[in-house]
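1. The following comprises the amino acid sequence and a computationally predicted model.
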Amino acid sequence: MLDKIIPEIGHFALILALLMATLQATVPLAGAATRRPLWMAFARPMASGQFLFLLLAYLCLTASFMIDDFSVAYVANNSNSMLPWYYKFSAVWGSHEGSVLLWSLLMGGWGFAVSRFSAQLPRDMLARVLGVMGWVSVGFILFILITSNPFERLLPDVPQDGADLNPLLQDFGLIIHPPMLYMGYVGFSVVFAFAIAALLGGRLDAAWTRWARPWTNIAWAFLTVGIALGSWWAYYELGWGGWWFWDPVENASLLPWLAGTALMHSLAVTEKRGSFKSWTVLLAIITFSLSLLGTFLVRSGVLTSVHAFANDPARGTFILVLLGLTVGLSLLIFALRAPRVSHIVGFSWLSRDALLLANNILLVIMTVTVLLGTVYPLLLDALGMGKISVGPPYFNTLFVPLTVLLCIVMGLGPVARWKRMPGRELFRRLVWAGLGALVLAAVLPLLYTGEWNLWVSLGLATALWLVLSLMRDLTDKLRNASSPGAGLRRLTPAYWGMWLGHLGLAVTIVGVTVVSHYNVERNVRMAPGDSVEVAGYTFTMQELRERRGPNFIADTATIAVSQAGEHAFTMHPEKRLYLARGMPMTDVALRPGLLRDLYVAMGEDLGDGAWALRIQYKPFVRWLWLGGLLMALGGIVAVVDRRYRRVRETAAQARFEEAQA
């Protein structure tokens, strides 16, 4: 009997979550404004209650998928009785309604985490932070209940079976990529809430940045992993062999990442030197606003993309209104409050302060570049001024030079001192790193292929400059220590986080550079017994056979790969036909390696037992995602820094500074 009313329980839990979020959004903020401790105390239990009811709603939707309740329209449209259980589990967020429910659940989870791990914050500050997060939750839960209810029934005409999950999504990538990406998107709501709370409370000091930095780093790390997983998923799932297409939906995730990167660096300056206060708050607002913009682009139906949820414009209108209210109200609060609580801190134009400012400016220019290339064609179309296509040539022409400039500044930053540094000393410290990067970048392409390539040398010089400047900075710190082990003990997790983050970017640049210029691709016609040579490997098709999976049938090729005349391994690319939807899909055969991937994808059946195959040799492609993981690890390591655990002392300091003011 209980299984018959699971959707109703989930729907009712959503309504209760909305009530909890509404109380969280109103009572604590009113209490902070009127200094009523009892009202402010509402924040924590309401955040916990909202999260628990959202979790109940999510579990109810998951249960409907697992028991094949096709009376629920969302289940009927995105599942099938033959679908493996693990894909039923991930199908919960495989389309619009469920993914928004996951977004709201994660939003509630972040609020619950803030309420649990920030208990030592000043009471009014915690009330304002959770109150702001409550307002965002109200918007998204209303969005679900009004336009995107995942519990709608198909009574009395219940289908015998479901339409199945989109075959593109029947992959391990769906299980891990969206949750990671959404954790990053939603995580930036925390630093947004801290920024608005600081403005409302008149507390733009080092204390609020110290409270906000760990949450920013964690959200940025999740978003970094999410973007890397999305790139990896597209690489092996779509059969093209590419890793980034400058697709508008891909750009939608890159925008908050770029702004969030600028925000992390700006928070460091505000905490250390007390400068960039207003700029840091503005970046927090911009970063979360870009997360909401990405949600609008994906769910409004204005984009045509393999990644987008093509939904009705009513949903897009709702999110656009939510985006407008969030951006408009937060900028209004910023305009009214920021001038009163900020002040100017002087610094030399040759210092770490100035270099981090240059870093911020470049990241913002890169963000605007991607934003214009993504949104401008949509605006022209919406205004009836024609259709234009903005593709890789635009983005590569502008983005690559900006990345090189950014890396030059990043190499200087760690070595420079705060406030002021003589130019002669900075030059002396880094001259050998610069010369070493140029020499190695010129020689390595010759050693790798026997030919020199300007663009490869430029990319390698950029990466080597980052690595060698990091090594110089680390060497200086160890050399200046009083004893051999003291230097390492003095290096904080925040320093190692920076080190790993910059190293990860260098590794990614190497991967991008090498695979972009030395990738080898051949499109061939092959039948059993045919052979072809690609990049020193011989690929021989041995047989073709038909294989039946749980919900598909597949034509499978067996391809023997040999090198220097000796058999090395066997690959099995497939062309699948998913039975419920009648949709064909390519299942790529990959032979991964640290220094190269071999990639085989089946195309069309050419008749007479022959198939079109795409065979690729992709050097250093794994370094793209390895670099992303190193960057994310750097963000996590920085959070371990001891000063972020001293919340009680920071809160006491904030109260003292408030009393002094």
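-> Arrived safely. Residues are numbered from 1 along each chain as shown.

2. make it CA atoms for all contacts and neighbour counts henceforth
-> OK.

3. So which residues make contact with the strand or helix carrying Ala601?
-> Assigned by DSSP states H and E, Ala601 belongs to strand 596-607. Strand 596-607 has contacts (Cα atoms under 8 Å, 6 or more residues apart in numbering) with 239, 241, 571, 573-575, 586-592, 611-622.

4. Ok, stretch 487-503 next?
-> Applying Cα under 8 Å, 6+ apart, the set of residues contacting stretch 487-503 is 410, 466-467, 470, 477-481, 627, 630-641.

5. now for the helix or strand hosting Tyr617, which elements pack on it?
-> Counting by DSSP H and E, the element that carries Tyr617 is strand 610-619. The contact analysis (3 or more Cα pairs under 8 Å, 6 or more residues apart in numbering; DSSP states H and E) places strand 610-619 against helix 493-518, strand 520-526, strand 531-534, strand 596-607.

6. burial measure for Ser231, as a count.
-> Here the number of neighbours of Ser231 (other Cα atoms under 10 Å) works out to 20.

7. Do I have it right that it meets Trp244?
-> Yes. Contact criterion Cα atoms under 8 Å: Ser231 and Trp244 qualify, at 6.1 Å.

8. what's the span of stretch 416-423 from first residue to last?
-> 9 Å (Cα to Cα, to the nearest Å).

9. what about Met421, helix or strand, and which?
-> Going by DSSP H and E, Met421 is not part of any helix or strand.

10. quick one: contacts for it?
-> Contacts of Met421 (Cα under 8 Å, 6+ apart): 348, 350-351.

11. what about the strands in the stretch 201-350 of the chain?
-> Using DSSP state E, counting those that start in this stretch, no strands are assigned anywhere in the stretch 201-350 of the chain.

12. and here's the other structure:
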Amino acid sequence: MPIGHPRGPPYNEFMITELGHFCLILAFLTACFQAIVPLIGAHNRWQGWMMSAVPAATLQFLLTLTAFGALTVAFIGSDFSVRLVVLNSHSVKPMLYKITGVWGNHEGSMLLWVLIVTLFGGFVAWFGSALPDSLRARVLSVQGAIAVAFFAFILFSSNPFLRMAVPPFDGQDLNPLLQDPGLAFHPPFLYLGYVGLSMSYSFAVAALIEGRIDAAWGRWVRPYTLAAWIFLTIGIGLGSWWAYYELGWGGFWFWDPVENASFMPWLLATALLHSAIVVEKRESLKSWTILLAIIAFGFSMIGAFITRSGVITSVHAFAADPERGVFLLAILAFFMLAGLTLFAARAFEMQAKGVFGIVSRESVLVLNNVLLAVAAFVVFVGTIWPLVSELFFDRKLSVGAPFFNLAFTPFMVVLGLILPVGAIFPWKRARLQRSLRPLAPAFVLSVAVAVLIWAMQTERSALGPIGFFLGAWLVSGAVVDLMTRTGRGGGRLGRLRRLPRADWGKAVAHAGLGVTMAGVAGLLAWEAEDIRVAQVGERFEVAGYGLTLRSVREIEGPNYVAVQADVALDRAGVGFTVLQPEKRIYPVAGMPTTEAAIDNGFFRDVYVVIGDPQDDGGWVVRTYYKPFANWIWGGAILMALGGALSLSDRRYRVAAGAKKTQAKAVAAK
């Protein structure tokens, strides 16, 4: 096609797109270099070869960033000579969704995936000077090998820079469900978590190759795992929030396969964080921690396979291409087999040094790990069982929320019970009665909260009281944990302020889990639902709130048309707000979406959805009363904040470097 074709891109945009494609190929070649040369250098102790990993990781990131930027320019400029832009954009789409359209599809999301792989490798290159040179070289080589696999996947089966032979005048638009602020930011955070676990895998494999797993290794791997866990927590929270208000069902979690694909790595990453603490503090659980690091990244790749292979149906899977699924399955098999083979070969060298009693913090952390790992396995079985049933038994079935709630909930209940106990137990050996004495007020408070909830509720369901007991237990246990670290006597407030940020982070994260547990239990126990045909001007009541359908009209958005209703909300006849739910139609995509209107409150949400018109002139109106809904996401924010506080602890930045400096000084003497 000539450059001057009226439907072709401007010359500058054409060149930028080609530059992006060229940089992607160069990044692939750089990753090949990074995967091989530093590894050979570390084996032979060739300093120059080992140090080549640092500029290679930097160059690889910059090249990938340039490729990603070029694709973003193509979307912003509506370059319809690029096939991906045609399939996922439109000239009248709002600018925010033009940008987010870059990763709102399979090819662009995989480019974002590999960009984050190179970003984490860059962090080790830029801030890993405290690491031994041989370990850093091996870590970057493994990270480079991961990048090689995904660059190959992109270039040979999912190239985002493919051209159209005859560019159309306009695009086919992005999936309307993805044209939402929640989904605009959900994938990047989720990928930062998913892909961040590749760093834990790289550290684990590098340590296996080097034959050195000690307390220093535990300290080095924890910040990267913690960063991945924080991003994964935020990403899952954003996805849950989006499902709640966008899909119009009033639910925050449906145990959808794609939801499970992100939840399983989160459970394993949580276990990995706790086991790495034992490696760092006591040099125990080495084998288990290495195994968790390998499996956690494996589950993140299983998530990529589930969302892109089409083997399992989901409302928000990216692609359904068996050929791509086989490619991803091959990548998963290679890295899992490589990691587990190394693990088996080195298992005899990972001897635990620290010994501990049955009643100790180590024992509680072991139980914590077992609960999280088994819970992840339960979710995995429930997610893939429909596929197994169809392949081997020729039976089509679905595994829904009843199975997951019944099989998964007991593990979380036990986990909630033991977390405050483990936080307050000393290392190595604890006296049960003496250690539990400070938690007695927290336990009494939690029981009181549960009894109060039981007395207040109208239906005799145990879900609400149990959930609020666990929530109060975790929050009050976190407070007790902080207070016990300040000692006795005067000046406790000052000592509390001087506690390490990691201690504050642990307490805030545990309290956040308690808030989320209470929110989930309260919502499921006491939610109310009303579906009716309402006439304009009609008033009806739901859970003590009055709703009046005042009017319904058609409106026009930038790239959609919608039916919008005015629903007045009152309490005991006193009005206090007007909700405006919408039902949108995107003409280009030909797809409707539901835009719920929600009156948010600290203790409850009132959630209204407008449906289809009826023959008698009425409209279908769905109303949900959602108690404690916002506690779910408030708890997620607290968990992420707790992780960020721990990550900001200066001991992560200083101690490892001090250890290396000390080691060099000893070597010099």
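-> In hand now; what should we look at? Quantities reported herein were computed from a predicted structural model and do not represent experimental measurements.

13. Fetch the TM-score of the aligned pair.
-> The TM-score (TM-score structural alignment, normalised by the length of structure 1) is 0.97; 658 aligned residues with a Cα RMSD of 1.8 Å.

14. returning to what we had before: just the buried ones from the contacts of stretch 487-503 of structure 1, in PyMOL syntax?
-> Per 16 or more other Cα atoms under 10 Å, the buried members of those correspond to this PyMOL selection:
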select buried, resi 410+466+467+470+477+478+627+630+631+632+633+634+635+636+637+638+639+641
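
15. Next step: the contacts of stretch 487-503 of structure 1 restricted to helices.
-> Among the contacts of stretch 487-503 of structure 1, the members falling in helices (DSSP state H) are 410, 466-467, 470, 477-479, 627, 630-639.

16. Can you tell me what Leu199 of structure 1 aligns to in structure 2?
-> Counting by TM-score structural alignment, Leu199 of structure 1 corresponds to Leu208 in structure 2.

17. what about whichever strand or helix holds its match, how far off from structure 1?
-> Using DSSP H and E, Leu208 of structure 2 sits within helix 181-210. Here the mean offset of helix 181-210 of structure 2 against structure 1 after fitting is 0.9 Å, by mean Cα distance after the TM-score superposition for structure 1.

18. Could you look up the SS state of whichever residue in structure 2 pairs up with Thr538 of structure 1?
-> In structure 2, the residue paired with Thr538 of structure 1 according to TM-score structural alignment is Gly546. Classification of Gly546 of structure 2 using DSSP: H, G, I helix; E, B strand; the rest coil returns strand.

19. correct me, but Gly546 of structure 2 touches Thr577?
-> No. Using Cα under 8 Å, Gly546 of structure 2 makes no contact with Thr577, being 11.1 Å away.

20. Next, show the common contact partners of those two.
-> 569-570.

21. which of these two has more neighbours?
-> Gly546 (18 against 11).

22. what's the spacing between the nearest residue to the more buried one once chain neighbours are set aside and Val606 of structure 2?
-> Spatial nearest neighbour of Gly546 of structure 2, excluding adjacent residues (Cα to Cα, 6 or more residues apart in numbering): Asp570 at 5.0 Å. Distance, Asp570 of structure 2 to Val606 of structure 2, using Cα to Cα: 11 Å.

23. These two: who's more crowded?
-> Neighbours were counted for Asp570 of structure 2 and for Val606 using other Cα under 10 Å; Val606 has more, 23 against 18.

24. Report the contact partners of the aligned partner of Ala644 of structure 2 in structure 1.
-> Counting by TM-score structural alignment, Ala644 of structure 2 lines up with Ile636 in structure 1. By Cα under 8 Å, 6+ apart, the contact set of Ile636 of structure 1 is 217-218, 221, 497.

25. for those, which one is nearest Val524 of structure 1?
-> Among the contacts of Ile636 of structure 1, Ala221 lies closest to Val524 of structure 1 (Cα to Cα), at 40.8 Å.

26. Find the nearest non-adjacent residue to that closest one, please.
-> Nearest non-adjacent residue to Ala221 of structure 1 (Cα to Cα, 6+ apart): Ala632, at 4.2 Å.
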